[in-house]
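Peer 1: only geometry, no sequence info:
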């Protein structure tokens, strides 16, 4: 597996409004998308940091804390390597990502590397 860096970070929290304000007002991250219960901040690298309110649908599997995404050059190949190693894949793959559960019980993600 060819991991080239961290490519995504997502947090599902009951304090989503406060976390989003902290990211914007204190850390200076630029919001590129907002909707009720969901914020996307795009880093200069082009990768995203996302905040989800705990009631935001579709992220219920983010149940162990922040989810870090490892950027890989060959997503399909990396997912095949996870399967071959018997790693639990979480949910359906998206067009550029796949969540999985690590041996520590936490949820992580593989994300397609930016060109």
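Peer 2: Ah, there it is. Bear in mind that the values here come from a model prediction, so they are computed numbers and not experimental data.
Peer 1: use CA for all of it now, contacts and neighbours both
Peer 2: Fine.
Peer 1: buried ones in the strand ranked longest in the chain?
Peer 2: Scanning the chain for the strand with the most residues, using DSSP state E, yields strand 3-13. Neighbour-count burial for strand 3-13 flags 3, 6-13 (criterion: 16 or more other Cα atoms under 10 Å).
Peer 1: Take this one as well and set it beside the first:
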């Protein structure tokens, strides 16, 4: 497995902090949401890094470590998943592919008990 960087970040915030952070990212940082759903805003930066804002009710059932998680960009998500599992990690859910973005992701619980992400960009 080749890790290319930490390129996915999730922040979970209750209102009004969710709205305040979203305003900061848009008005001050000049980021434009690439996707917005009820309680979720996804920002992609020029280098491919993703920053996702969540409200608590939109987080997957396994959670994001009391409000923060990050993910590793890998060259082959299937191979990385197998290696994580072999190393004692618990794979959470299936690999999700977003074809129009050339993007795939999955979450896992590391041997340390924390939730992380794997993502692949092609």
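Peer 2: Sure, I can see it. The structure presented is a predicted model; accordingly, all values stated were derived computationally and were not measured.
Peer 1: thinking again about what came up before, which pair in the buried residues of strand 3-13 of structure 1 has the greatest spatial separation?
Peer 2: Of all pairs drawn from those, the one with the largest separation by Cα to Cα is 3 and 13; the distance is 27.3 Å.
Peer 1: with structure 2 superposed, average distance for the longest strand of structure 1?
Peer 2: Once the two structures are superposed, the average separation between strand 3-13 of structure 1 and the matching residues of structure 2 is 1.4 Å (mean Cα distance after the TM-score superposition for structure 1).
Peer 1: what does the helix or strand just after that strand correspond to over in structure 2?
Peer 2: Proceeding C-terminally, strand 3-13 of structure 1 gives way to helix 16-21 as the next helix or strand, assigned by DSSP states H and E. Counterpart in structure 2 of helix 16-21 of structure 1, with TM-score structural alignment as the criterion, is residues 18-23.
Peer 1: Next: stretch 99-110 of structure 1.
Peer 2: Counting by TM-score structural alignment, stretch 99-110 of structure 1 corresponds to 107-118 in structure 2.
Peer 1: tell me how far the ends of that stretch are from each other?
Peer 2: Between the opening and closing residues of stretch 107-118 of structure 2 we find a distance of 6 Å, counting by Cα to Cα, to the nearest Å.
Peer 1: could you point out the longest helix in structure 1?
Peer 2: In structure 1, ranked by residue count with DSSP state H as the criterion, the top helix is helix 75-84.
Peer 1: Mind listing what's buried along it?
Peer 2: Counting neighbours by 16+ other Cα under 10 Å, helix 75-84 of structure 1 gives 75-76, 78-79, 82 as buried.
Peer 1: Have a look at how far, on average, it is from structure 2.
Peer 2: Average distance, helix 75-84 of structure 1 versus aligned residues of structure 2 after superposition (mean Cα distance after the TM-score superposition for structure 1): 0.7 Å.
Peer 1: Where in structure 2 does the helix or strand just after that helix fall?
Peer 2: Proceeding N to C from helix 75-84 of structure 1, the next assigned helix or strand is strand 88-90, under DSSP H and E. Residues 90-92 of structure 2 are where strand 88-90 of structure 1 aligns, with TM-score structural alignment as the criterion.
Peer 1: returning to what we had before: could I get the buried residues of helix 75-84 of structure 1 in CSV, plus columns for distance to residue 65 of structure 1?
Peer 2: Converted to CSV, the buried residues of helix 75-84 of structure 1 look like this (distance: Cα to Cα, whole Å):
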residue, distance to residue 65 of structure 1
75, 23
76, 26
78, 23
79, 22
82, 21
